[in-house]
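Chemist: Got a predicted model here, sequence first, then my questions.
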Amino acid sequence: MLNDLKIKKLKPTDKVYRVADHSGLCLEIRPAGSKFWRYRYRFHGTAKMLTIGQYPEISLAYARAKTMEYREQLAKDVDPVSFQKNEKKSAIQSHVDTFEAVANEYLETKKNLKSKDWTTLRIRYLKKDIYPAIQNKPIKDVDSLDVKEILDNAIARISSGGIHTGEVKTTLVRQIIGEVMRYAIVTKRITNDPTYALRGYIQRPEVEHAKPVDAADRPYIMFKIDNYNGFQSIKNALKVLIYSMLRSIEIRRGEKRFIDFEEKTWTIPVASRKEIQEGKRNMKKNRTHIVPLSDQVLEIIKKQFELYPDSEYIFPGDNGVSMIGKTTLNMAFKNMGFPHITMHDFRATASTDLYEADFNSDWIELQLAHVKGDKTRASYDHAKWMSGRREMMQTWANMVDGWSSKADQSIIDEYNLFKPKKKPLD
């Protein structure tokens, strides 16, 4: 058996030679003078040998301990050479398959399938809430406790701002982690999704559905829009949103090319795959949607074309060219004194009032773009019911105009008396 004194006395020769210790362990002395621990064994009748490491960096005691490990593996019918190769491969793979690396790979696969907004949203929450906890952790080692800690920290971060309680956005954080995990399962990195156990951990608040605008508010809506100290395009956009039953995204992204003055229609086309990738979806459901235009809407749109000839949008933002911001319309209503009214409430109002006026339910649902079935059937219905829907939209616009007749003149007079006077132009 070897000891450190004997090992130091071993001198190199012009050929490699080995000196046995015991149990298959030996020290290999090479002509250059280096000494390496080697383990010799037989596996299924075949002679094999593997390197443990160089002496003195690898001590005699450590080499003997590793020899015992290899003998235990042989007793279990495991080849130590294959086991060592798999360990190295696993260590390399763990470095390659960190959560961040797999997440980046997942996002890359979606680059040509999803919009830029979709990708940007995920990168934002990955950086803010997910990477600080598991960025460099091998994805196979991420467990439900890791996910729970991320969710707890995310809801604390979001709710600390005082604007949101955090449940909805924290649920999105869990969803993003789950997307990456399921991609890892498909690509055979892992076998289980640790987010599955936490599906009900974050209780989302009840959704506040759109509700019809209160009768007490209706008489003053158009009056306050007219007297709003804001950009004319925003005021006109608000009016058309109310008259047309369109969503705010459809108003914001409405382009002049969608308008046919002869047919008196606003046709929202299907967005191409490239447009969707660039975040240019024209409406919530990516399908053709035709809006018959009332006289009131036509008049406003004609004015917009005259006021903003250089913009591709019907209702540009403050610079007169670019698209209106995402929150601009709702913020305008809040500034007018209607913080309790959202843009979607006007769609609920139109739906309720038109049902009560006994209009065809199919016309109403189609006008709201609540279309079921295939796109071909939807296009057929648009053409089939155009005459009836045109009458319905004109009736709705007249009903909206009728709100103002119920306003309390004393309140309007008081408003006009104290509203800020416009300064004369120099």
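Modeler: Yep, it's here. Numbering: from 1, shown residues only.

Chemist: only C-alpha atoms for contact and neighbour calcs from this point on.
Modeler: OK.

Chemist: so where do the strands sit in the stretch 151-300 of the chain?
Modeler: Here the stretch 151-300 of the chain has its strands, by DSSP state E, counting those that start in this stretch, at 259-260, 265-268, 289-292.

Chemist: Please compare the first structure with the one that follows:
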Amino acid sequence: MLTNAAAKAAGAQARAYKLFDQGGLHLFIAPTGLKSWRLKYRWKGREKLLTIGRFPEVSLAQARIRAAEAKDALSRGTDPSNASRKSPQADTFEQVARAWYRHGRPGWSAAHAADVIGSLERDVFPAIGGEPVAAITAPQLLAVMRSVERRGSVATAQRIRQRLSEIYGFAIAEGLATIDPAARLGAAMRDAPPAVPHPALLSAEDCRALLTACEGIAASRATVLASRFLALTAVRLEAVRGMHWSEVDFEARIWTVPAARMKLARAKKADPRFDHQVPLCAAALAVLEEAMSTFSPASEALKMNSLIFPGRGNQPIGEGAIRELYQRAGFKGRHVPHGWRASFSTIMNEELGEEWRTVIDLALAHSNKGKVEAAYNRSQLLDRRRVVFDRWGELLAG
């Protein structure tokens, strides 16, 4: 039989383990150090696990009393897991979900983290947040998913289902649940509609027409130049909005985009190994030269830390500034800032052929390497990427 002293002394190990008391009652110790009382029992021929409460909040004596109450419920033909729904000591879904969120948050971007916790607080916690995590059934989760589907948010429902399954994977690893009731919900859910790609121009002639139209609009010169530079480099908008002069090597004709402004896992954003180098064609250099003569401070020290394409108050140009520019140029619904990446990939693959596909993907900061190859093959094909961007610049210049 177990003692309170033994329960208190039990420390975390690399793997979860159990200290048994009697009659199926045991103390579960997770690798994180969390300790909770569990009762193993059988219901209608099936083995089940009842979470009684955490130690030391629930003492050994209290755990024995609750185990006895559970067995009494069994003798009366009642599943004790159903009775546990009313127990304030059981780990609730919301408690576990927030623990999962805290565990994953360091590796997520701010936008993704806000989307994750927002979806749970809006659609899940009000319905099942207070239920014991181990007692929730698949039909309960399906009811939550269908309420999201009924408002037309089918893709959102699919994302939430994935998050529910990840939460239960976390709960199982921590010993707070034994099964994932979200694992097979997809069979009863509506299929998400196919993703709608960003509008993008797919011919060099149309791309030139858009850039020419933008030159004729009364708009901020910084916005017009940022638009042209975005087109010539095919990067993501955030990379251009936050661009500083210190990132440009004019002699080498290279722009180094810091990993912090790349679309990466949060853990990679602080690692300079994941910086992205963009070869600058003649047209891109011409844009920078105009920006330097128009916006750059006279002081060299000030210049290096200043924005290349400043907006109001020396802040980055607005997120919607270039999109609005394209709408005013008559290309609403035909092209958006992110569309330059599709334009570049489509046109250059057609222009150069299949043998250049890998180089074009690297130019977009994409990689088809597997994890093992990526660990050893660190070639960036910079010279070949320069050939691609030089040709791209010629096509946009006409």
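Modeler: That came through fine. Everything quoted here is computed from the prediction, not taken from an experiment.

Chemist: for the first structure, what's the longest helix?
Modeler: Ranked by residue count and defined by DSSP state H, the top helix of the first structure is helix 167-186.

Chemist: in the second structure, what residues pair with that helix?
Modeler: Aligning helix 167-186 of the first structure against the second structure (TM-score structural alignment) gives residues 154-173.

Chemist: That stretch against the first structure, how far on average?
Modeler: Compared with the first structure after fitting, stretch 154-173 of the second structure has a mean deviation of 1.8 Å; criterion: mean CA distance after the TM-score superposition for the first structure.

Chemist: contacting residues around that stretch?
Modeler: 30, 96-97, 100, 116, 119-120, 145-146, 148-149, 177-183, 185-186, 190-193 (CA atoms under 8 Å, 6 or more residues apart in numbering).

Chemist: go again using 7 Å as the cut-off
Modeler: Stretch 154-173 of the second structure has contacts (CA atoms under 7 Å, 6 or more residues apart in numbering) with 96-97, 100, 145, 148-149, 177-180, 182-183, 190, 192-193.

Chemist: Okay, and which of those map to helices?
Modeler: The helices, defined by DSSP H, take in 96-97, 100, 145, 148-149 from those.

Chemist: Name the nearest of these relative to residue 251 of the second structure.
Modeler: Distance to residue 251 of the second structure across those (CA to CA) is lowest for residue 100, with 48.0 Å.

Chemist: circling back to that earlier point, please check the contacts of stretch 154-173 of the second structure and keep the buried ones.
Modeler: Among the contacts of stretch 154-173 of the second structure, those buried by neighbour count (16 or more other CA atoms under 10 Å) are 96-97, 100, 145, 148-149, 177-180, 182-183.

Chemist: which position in the first structure aligns with residue 236 of the second structure?
Modeler: For residue 236 of the second structure, the aligned position in the first structure is occupied by residue 247, per TM-score structural alignment.

Chemist: so how far is residue 289 of the first structure from that match?
Modeler: Using CA to CA, to the nearest Å, residue 247 of the first structure is found at 12 Å from residue 289 of the first structure.

Chemist: quick one, which of these two is more surrounded?
Modeler: Taking other CA atoms under 10 Å, residue 247 of the first structure and residue 289 do not tie; residue 289 has more neighbours (21 against 18).

Chemist: was I right about the more buried one contacting residue 267?
Modeler: Yes - counting by CA atoms under 7 Å, residue 267 is a contact partner of residue 289 of the first structure at 5.7 Å.

Chemist: For residue 18 of the first structure, list the residues it contacts.
Modeler: By CA under 7 Å, 6+ apart, the contact set of residue 18 of the first structure is 26-29.

Chemist: let's see 6 Å
Modeler: By CA atoms under 6 Å, 6 or more residues apart in numbering, residue 18 of the first structure lies in contact with 27-28.

Chemist: quick check, it in a strand?
Modeler: Yes - looking at residue 18 of the first structure with DSSP: H, G, I helix; E, B strand; the rest coil, it is inside a strand.

Chemist: This completes my enquiry, with thanks.
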